[in-house]
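Q: this one's sequence-less:
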């Protein structure tokens, strides 16, 4: 939520670069022309291999003196999937590395296409898992599609070659201190092998997608990034707030009863491709659950922003004609990156994404770049509330002790109410008709003394 409005349309430049996210959450890491977004420095195995771009692929060879090394993404990834096409002119030793940082160990999916080499073994300062079946799926000298999955801490590592699962390895408990929960993805030229002149590795179609928190425990995630409850999730009390098809169970604030899709769109909201879109134009400032008595709960949701988007999540708010940010509570959602420069206004600390509006600033910035999906996990139990963004705890407070900058004290606000999302702003403020998008909305109700989000 921000009360500032623009007086005139703004001319906005689109953000270009190789790391662009598509509709399904995949980040395309290679533009086919340059190594922008990649670095040779960023982990414990920095080197000086011969990396280049030829004919739309990344080409890796040993440099003079049989020097090797890694090429890392500049971006860091925690729980994620990464896939690419790989072609090796054997004999050659390469690999795909995950969660690499200078002071911590990562792990490698080996691509050692030499006699006796292992294809998709797991290596980290020694073999964690020896691979005996990867070569059956590998086609030396041809393009092979590889996919790796890294989740949890300690890591659960899975790898596929041409669609065949060839490794499924869980790093043992007790080893998590040796690894980092987040790091860079790397591709390798091993070096030191004095390979034949034509020996090389080629990579193309490199992309990654971050996986939502709790994926694989309470929820499964499909190719498009949509989550479905598992039996464990259902048994744990999680329930969907959005059916992914239409806005049944939702109403614009101030509205009542079932509405047609056309009426919702006129109000400024629509359901499309499993996503709730908050449009810049419309008659209603908020959309809320038809149910209005949520009291103690955990809420998890994904949100995505366009440039200059301004939104928020309402918790325990009531539809009585007053401001839902202050008759209940609001957790802020905003384009932190561009708002101040575009609006000419200075944000209060609590106005950045993750702030408890009017009261608590986020402890750090955890918002992902515009166009990428983010995940909130918010817990409300009695007067205690906490909020995690993309796995980072932003605050954990007793609202009864806070002195808000606007509205009544939290002790005088509603103790139960609706869950809602804000639509704030106008089409003049952005190039897109959509401001914020929401998906994978799930809630589980808790007893008066429940678990925290930590």
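A: Received, thanks. From a predicted model like this one, the values you see are computed outputs, not experimental measurements. Numbering: from 1, shown residues only.
Q: all contacts plus neighbour counts: C-alpha atoms, from now on.
A: Fine.
Q: Quick check: nearest residue in space to residue 43, chain neighbours excluded?
A: residue 102 (3.9 Å; CA to CA, 6 or more residues apart in numbering).
Q: give me every residue that touches that neighbour.
A: Residue 102 makes contacts with 42, 43, 44, as judged by CA atoms under 8 Å, 6 or more residues apart in numbering.
Q: ok, it to residue 184 distance?
A: 10 Å (CA to CA, to the nearest Å).
Q: list the residues that contact both of those two?
A: 42, 43.
Q: just checking, what packs against whichever helix in the chain runs longest?
A: Longest helix in the chain, counting residues (DSSP state H): helix 261-267. If you count contacts as 3 or more CA pairs under 8 Å, 6 or more residues apart in numbering; DSSP states H and E, helix 261-267 packs onto no helix or strand.
Q: this is the other structure I want to compare:
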């Protein structure tokens, strides 16, 4: 990517800081997540802050894991710098299952931000979108599942079965996307157990966000025109503003999915992280 700069030196976490995965409100001026998701303990944020994700550098890659002594809790690795409009390119290698993602226009000290999903787990989506603390919108073109060998071990990806999916693809999820891929193109391009290339273009405020995986366009959304319960573009982008942090996520294991969301000992990996401001 010409005229780009690296956000990762390949051997240290210089330029990044770790943050716990704690919740705030569902949307600007909305109810607290912990008041809505009553299955979560009331002291969730206090406990999560004590058990943040573990971030290391291994073999030239940033690696994120749940804490070994207290699995089930997550966290973020957040860029010190903020960015407005840009193209971000990186390589990613998540284990199965590992529910992760790339946040853009993220707030520094709270959980609000726009997330590009890398939900490499059953009924997950790679390259779709989620609104952390900005209405919880979920815009995805398709869901994935594991292809199993004769012994029941995951050996690749297939499209999720709508009859058994944990997260159905609804008309509203696809309708918010101005461009959307079919699963077949993504599945043909995805390299199981290997490095995959992710490109994110974020332009304007409210931004139009577009994603590509291994040069296959996956999804695009105009965040000024999202139609989703509780999403108000004026209040959202007044909060997030024209600039924000980039962050990688290690998800927690919520009561609904448990270790199907993040497997025991699983990791996500990120390398060759480059950005070009536009």
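A: Yes, it's here. Since this is a predicted model, take the numbers as computed values, not measurements.
Q: Nearest to residue 314 of structure 1 among the contacts of residue 102 of structure 1?
A: Nearest to residue 314 of structure 1 out of the contacts of residue 102 of structure 1 is residue 42 (CA to CA; 39.8 Å).
Q: What is the neighbour count of the closest one?
A: Residue 42 of structure 1 has 21 neighbours, counted by other CA atoms under 10 Å.
Q: My guess is it contacts residue 186. True?
A: No - using CA atoms under 8 Å, residue 42 of structure 1 is not in contact with residue 186, being 9.1 Å away.
Q: Now list whatever residues contact both of the two.
A: 72, 100.
Q: So which residues of the stretch 101-250 of structure 1 form strands?
A: Remark: strands assigned in the stretch 101-250 of structure 1 by DSSP state E, counting those that start in this stretch are 107-113, 119-123, 127-129, 144-151, 156-161, 164-170, 184-189, 200-210, 219-221, 227-229, 239-240, 250-252.
Q: so which of those gets nearest residue 62 of structure 1?
A: Ranked by CA to CA, the member of these that lies closest to residue 62 of structure 1 is strand 184-189, at 6.5 Å.
Q: quick one: the closest one aligns where in structure 2?
A: Residues 245-250 of structure 2 are matched to strand 184-189 of structure 1 when aligned by TM-score structural alignment.
Q: Now do the matching stretch: everything it contacts.
A: Contacts of stretch 245-250 of structure 2 with the rest of the structure, by CA under 8 Å, 6+ apart, involve 21, 53, 64-66, 74-83, 98-108, 268.
Q: If any of the residues you listed are buried, give me the PyMOL selection for them.
A: Filtering these down to the buried ones (16 or more other CA atoms under 10 Å) takes a single PyMOL command:
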select buried, resi 21+53+64+65+66+74+75+76+77+78+79+82+83+98+99+100+101+102+103+104+105+106+107+108+268
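Q: Let's see which of the contacts of stretch 245-250 of structure 2 end up in strands.
A: In strands, judged by DSSP state E, the following of the contacts of stretch 245-250 of structure 2 are found: 64-65, 75-79, 98-106, 268.
Q: could you measure the spatially most central residue of structure 2 against residue 250 of structure 2, distance?
A: By CA atoms, centre = their mean, structure 2 has its centre lying nearest to residue 101, at 2.0 Å. Distance, residue 101 of structure 2 to residue 250 of structure 2, by CA to CA: 8 Å.
Q: Residue 232 of structure 2 now?
A: With CA to CA as the criterion, residue 232 of structure 2 and residue 250 of structure 2 are 27 Å apart.
Q: Counting neighbours, go ahead and name the busier of those two.
A: Neighbour tally, residue 232 of structure 2 and residue 250, criterion other CA under 10 Å: the higher count belongs to residue 250, 29 against 18.
Q: now the aligned partner of residue 275 of structure 2 in structure 1, nearest residue through space, not along the chain?
A: Under the alignment (TM-score structural alignment), residue 275 of structure 2 pairs with residue 208 of structure 1. Of all residues not flanking residue 208 of structure 1 in the chain, residue 82 sits nearest, at 4.2 Å (CA to CA, 6+ apart).
Q: And the match of strand 184-189 of structure 1 against structure 1, how far off on average?
A: Aligned to structure 1 and superposed, stretch 245-250 of structure 2 gives a mean residue distance of 0.7 Å (mean CA distance after the TM-score superposition for structure 1).
Q: How far does that stretch sit from its chain's centre?
A: Mean-position distance between stretch 245-250 of structure 2 and its chain equals 8 Å (CA atoms, centre = their mean, to the nearest Å).
Q: Could you do stretch 205-221 of structure 2 as well?
A: On CA atoms, centre = their mean, the centre of stretch 205-221 of structure 2 falls 13 Å from that of its chain.
Q: ditto for stretch 267-277 of structure 2
A: Averaging C-alpha positions (CA atoms, centre = their mean) puts stretch 267-277 of structure 2 13 Å from its chain's average.
Q: That one vs structure 1, mean deviation?
A: Stretch 267-277 of structure 2 versus its aligned partner: 0.8 Å mean (mean CA distance after the TM-score superposition for structure 1).
Q: Give the buried residues for that stretch.
A: Residues of stretch 267-277 of structure 2 classed as buried by neighbour count (16+ other CA under 10 Å): 267, 268, 269, 270, 271, 272, 273, 274, 275, 276.
Q: Could you export these as TSV, including distance to residue 201 of structure 2?
A: Putting the buried residues of stretch 267-277 of structure 2 into TSV (distance: CA to CA, whole Å) gives the following:
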residue	distance to residue 201 of structure 2
267	25
268	22
269	21
270	18
271	18
272	16
273	14
274	12
275	10
276	10
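Q: what's the farthest-apart pair in those?
A: Going by CA to CA, the pair spanning these furthest: 267 and 276, at 27.0 Å.
Q: what do we get in structure 2 for residue 27 of structure 1?
A: Matched to structure 2 by TM-score structural alignment, residue 27 of structure 1 sits across from residue 5.
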